[in-house]
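In: this one's sequence-less:
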C-alpha cells in the first residue's frame, strides 16, 4: 500500500521509458514497475515514449493507465512518429516533473524494491548516479554461457554498469543538457560521474542479452563502437572511467572456472577484433 501523500503534488521521481516496436515487452516492463513496493509520500510518474513504432506499443502501454491510476501513479504515453532513442529520451525529459530521473529500457524487468531504493539513494542534494544489481538473462545455451562469464568480469561484477536502467539525482541531471546523438547513452551518462559518485543499490533487475553467437558479435561491435565514439567526441569524460582491462591472471582464472563460457566470450571478442565496428553504425536498437 502506498504511503499517505505529501501536499506537494510533484512526483518523487520520473521513470523515462523509450520504446520502439516493443509491443511484446512493454506490458511486462510496466507491470513490473506497477508492482513496486513504494514507501515514499509522493508517487513516481512513468513516461513511455513510443518512438517510430510500427506496432501497437503505445496502445498496449495506454491499456495499463487505469492500473497505474488506481495506485495514484501518473502514466503518460507519448507517441512520436520519429524514431531514435536519444530524441525519445529528450522528449521524456521535457515533460518529466520529478527531480530524480530513472531511464529504463523496455526489455528490463525491475525488482519490486528497485524504484524505492533508487529514490532513497538519489534523494539528497549531491550529484549522484545509481543503478541496481544487474541480473543478465539469456535463453539459449550460447548466450547463457556468455552471460555466465560476462557477469564475472570485474567491471560487471563490482562496478555500476547501468545496463538497461540507470538513474540520476536532480543535481546529477544538471551535468548535461539534451542527450547527444550517440550510440551509447548509458556509457555517456555513467562517465558524467566520477566512480565515487556512483551508487549500487541492492535490489536487482533482469536485463536480457542477445541470443546466439552472431547476435552477440553484432551487439559487442555496437558496444565497442559506442565506447570509441565517446572517446572521440567527449575525451574529457574518460577521466571518470574505472573499467580496467583484465590481467592475464584474471583471464586464466575465468578460463579455469568456466571453460565453455570463456571460449564463447573470447570467441565473440576475437570476431569483433577481426572485423571492427563501422564508424556509421546504426543507432537503432
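Out: Happy to help now that I have it. Predicted model only: the values in this text are computed from it and were never measured. Numbers count the residues shown, from 1 in each chain.
In: going forward, measure contacts and count neighbours with C-alpha atoms only.
Out: OK.
In: Other residues contacting the longest helix anywhere in the chain?
Out: Among the segments of the chain that qualify as a helix by DSSP state H, the longest is helix 213-233. With Cα atoms under 8 Å, 6 or more residues apart in numbering as the test, helix 213-233 has contacts from 142-143, 182-184, 187-188, 209-210, 237-238, 264, 268-269, 271-272, 276-279, 281.
In: So among those, which ones count as buried?
Out: 142-143, 182-184, 187-188, 209-210, 237, 264, 268, 272, 277 (16 or more other Cα atoms under 10 Å).
In: Find the pair from these with maximum spatial separation.
Out: Largest separation among these by Cα to Cα: 142 and 237, giving 34.0 Å.
In: Mind listing what's buried along the helix or strand just after the longest helix of the chain?
Out: Tracing the chain past helix 213-233, the next element assigned as helix or strand by DSSP states H and E is helix 248-257. By 16+ other Cα under 10 Å, the buried positions in helix 248-257 come out as 254-255.
In: try stretch 74-88
Out: In stretch 74-88, counting by 16+ other Cα under 10 Å, buried: 74-80, 83-88.
In: ditto for stretch 242-249
Out: So stretch 242-249, judged by 16+ other Cα under 10 Å, has zero buried residues.
In: Tell me the gap between that stretch and the middle of its chain.
Out: The chain centre lies 23 Å from the centre of stretch 242-249; the measure is Cα atoms, centre = their mean, to the nearest Å.
In: Quote the end-to-end distance of that stretch.
Out: Using Cα to Cα, to the nearest Å, one end of stretch 242-249 lies 19 Å from the other.
In: OK, contacts around the closest residue in space to residue 197 that isn't next to it in sequence?
Out: Of all residues beyond its chain neighbours, the one nearest residue 197 is residue 128 (5.2 Å), with distances taken as Cα to Cα, 6 or more residues apart in numbering. Listed by Cα under 8 Å, 6+ apart, the contact partners of residue 128 are 122, 168-169, 171-172, 193, 197-199.
In: Below is an additional structure, to be compared with the one above:
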C-alpha cells in the first residue's frame, strides 16, 4: 500500500500584514519581502486585507508568482470586516510558521532581515524580536526635525522598539490568548517580554512617520493613549518597559546640537498634554 505523502514542514516564519486600503504601499512592501535573502525553512506571507475599498487585494495577489518562484507562499485574505486586531487574528489563523512576524504595509525590510529574525526566534524559549528601526526621510521639514530628536531618545536608542515590525516565536505568542480591543498592539506585544527576552537584530527596516505638525500631534496623542490604556487594563505589563529616562543632561545635549529639532519635538509634546486623545480610533498615518 502506498504511504500518504508527508505533511509539508512548517515554514520558519509567517509574516502577517494587516492592510486596509494600502494600494499606495503594498507593492513596495511585498517586493522587499520577495527579495529577502534565503531563509532556512522558508517564509509564508499572509496579507490580511480588511474592508478594503481600493486595489489592495488585487495588487497583493499579483505578487504570488514571485513568492512561488522561491518556494515560499503568499496568502491574501479579503476580509469584509474592518479593524487591525481582527485582521491580525485572521492572519494568525492562516499562519503556519514556527514564528510570527507582524509587519505594517508601509514598512520596507532590508534583504537580510527575515533570515535574522527567523534565526533569533529559533529557540524553545519565549522570544520577541525586531529589526533595527530606520525612519524614512520625510517630505516635510517639520517631520524631519521631529524624527531627528525622536531617534535620539533613550527609548529608541535602547533598541527593540518594534514600531511597524515585531515578531515572536510560538512560545512567546502563547503568553496571551486573543488580541484584546486595544489601541497599541505593538506595545502590548512588546511588554509581554522582559528586556532580556527582546532581541534587536542588525538588519534594518524603514518606517515612515506622518507628515506635518497636525498629523504628528494626532498620532502622538493616539500613541500616548495606547500606553495609558495598557497601564490601566494590564497594570503588570509596564514593569517590563525598562525605559531609560530622558535626563536634563540629555535634553541639554539635544538643545545644543539640534535646537530646531528639540523645539519641534517639545511643541508636539506640549500640544498633546494640553488636549489628551479622545476614545476614538485614529489611523496611524
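Out: The structure has been received and is ready for your questions. Quick caveat: nothing in here was measured; it's all calculated off a predicted structure.
In: With both chains overlaid, what TM-score comes out?
Out: Put the two chains on top of each other and the TM-score (TM-score structural alignment, normalised by the length of structure 1) is 0.95; 278 aligned residues with a Cα RMSD of 1.3 Å.
In: list the helices and strands whichever strand or helix holds residue 66 of structure 2 packs on?
Out: In the assignment (DSSP H and E), residue 66 of structure 2 maps to helix 64-68. Helix 64-68 of structure 2 sits against strand 73-79, with contacts defined as 3 or more Cα pairs under 8 Å, 6 or more residues apart in numbering; DSSP states H and E.
In: ok, now with 10 Å
Out: Helix 64-68 of structure 2 is packed against helix 26-34, strand 43-50, strand 73-79, with contacts defined by 3 or more Cα pairs under 10 Å, 6 or more residues apart in numbering; DSSP states H and E.
In: List the buried residues in the second one.
Out: Residues 43-50 are the ones in strand 43-50 of structure 2 that count as buried (16+ other Cα under 10 Å).
In: What of the first one?
Out: Of all the residues in helix 26-34 of structure 2, those buried under the rule 16+ other Cα under 10 Å are 26-31, 33-34.
In: what does stretch 144-152 of structure 2 give?
Out: Buried residues in stretch 144-152 of structure 2 (16+ other Cα under 10 Å): 144-150.
In: What about those, which are in helices?
Out: 144-150.
In: related to what we said a few turns ago, next step: the contacts of helix 213-233 of structure 1 restricted to helices.
Out: Using DSSP H, the contacts of helix 213-233 of structure 1 in helices are 142-143, 187-188, 264, 268-269, 271-272.
In: what about residue 135 of structure 1, is that helix, strand or coil?
Out: Per DSSP: H, G, I helix; E, B strand; the rest coil, the secondary structure class of residue 135 of structure 1 is strand.
In: Tell me who's in contact with it.
Out: By Cα atoms under 10 Å, 6 or more residues apart in numbering, the contact set of residue 135 of structure 1 is 109, 147, 151, 163, 204-208.
In: Next, the angle helix 141-150 makes with the helix or strand hosting residue 132 of structure 1.
Out: In this structure, residue 132 of structure 1 sits in strand 129-137 according to DSSP H and E. When axes from the mean of the first three to the mean of the last three Cα atoms, to 10 degrees is applied, the directions of strand 129-137 of structure 1 and helix 141-150 differ by 140 degrees.
In: May I see the buried residues of strand 129-137 of structure 1?
Out: 129-134, 136-137.
In: for the residues you listed, which one is nearest residue 57 of structure 1?
Out: Out of the buried residues of strand 129-137 of structure 1, the member with the shortest distance to residue 57 of structure 1 (by Cα to Cα) is residue 137, at 22.7 Å.
In: from what I can see residue 285 of structure 1 touches residue 20, true?
Out: Yes. Residue 285 of structure 1 lies in contact with residue 20 (Cα atoms under 10 Å); the separation is 8.0 Å.
In: Between the two, which contacts overlap?
Out: Joint contacts of residue 285 of structure 1 and residue 20 (Cα under 10 Å, 6+ apart) are 84-85.
In: Those two: which is more packed in?
Out: residue 20 (26 against 11; other Cα atoms under 10 Å).
In: Residue 72 of structure 1 is in what secondary structure piece?
Out: Judged by DSSP H and E, residue 72 of structure 1 forms part of no helix or strand.
In: Double-check it against residue 46; I have them as touching.
Out: No. The pair residue 72 of structure 1 / residue 46 is not scored as a contact, 11.5 Å apart, by Cα under 10 Å.
In: nearest residue to residue 107 of structure 1 other than its sequence neighbours?
Out: Nearest to residue 107 of structure 1 is residue 25, by Cα to Cα, 6+ apart, at 5.8 Å.
In: Who are the contact partners of that neighbour?
Out: 19, 57, 60-61, 105-109.
In: Could you identify the buried members of those residues?
Out: 19, 57, 60-61, 105-109.
In: From those residues, which land in strands?
Out: Among these, the subset assigned to strands under DSSP state E consists of 19, 109.
In: Let's have the buried ones among the contacts of residue 25 of structure 1 in JSON lines, adding distance to residue 226 of structure 1.
Out: Converted to JSON lines, those look like this (distance: Cα to Cα, whole Å):
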{"residue": "19", "distance to residue 226 of structure 1": "20"}
{"residue": "57", "distance to residue 226 of structure 1": "27"}
{"residue": "60", "distance to residue 226 of structure 1": "31"}
{"residue": "61", "distance to residue 226 of structure 1": "29"}
{"residue": "105", "distance to residue 226 of structure 1": "17"}
{"residue": "106", "distance to residue 226 of structure 1": "20"}
{"residue": "107", "distance to residue 226 of structure 1": "20"}
{"residue": "108", "distance to residue 226 of structure 1": "20"}
{"residue": "109", "distance to residue 226 of structure 1": "24"}
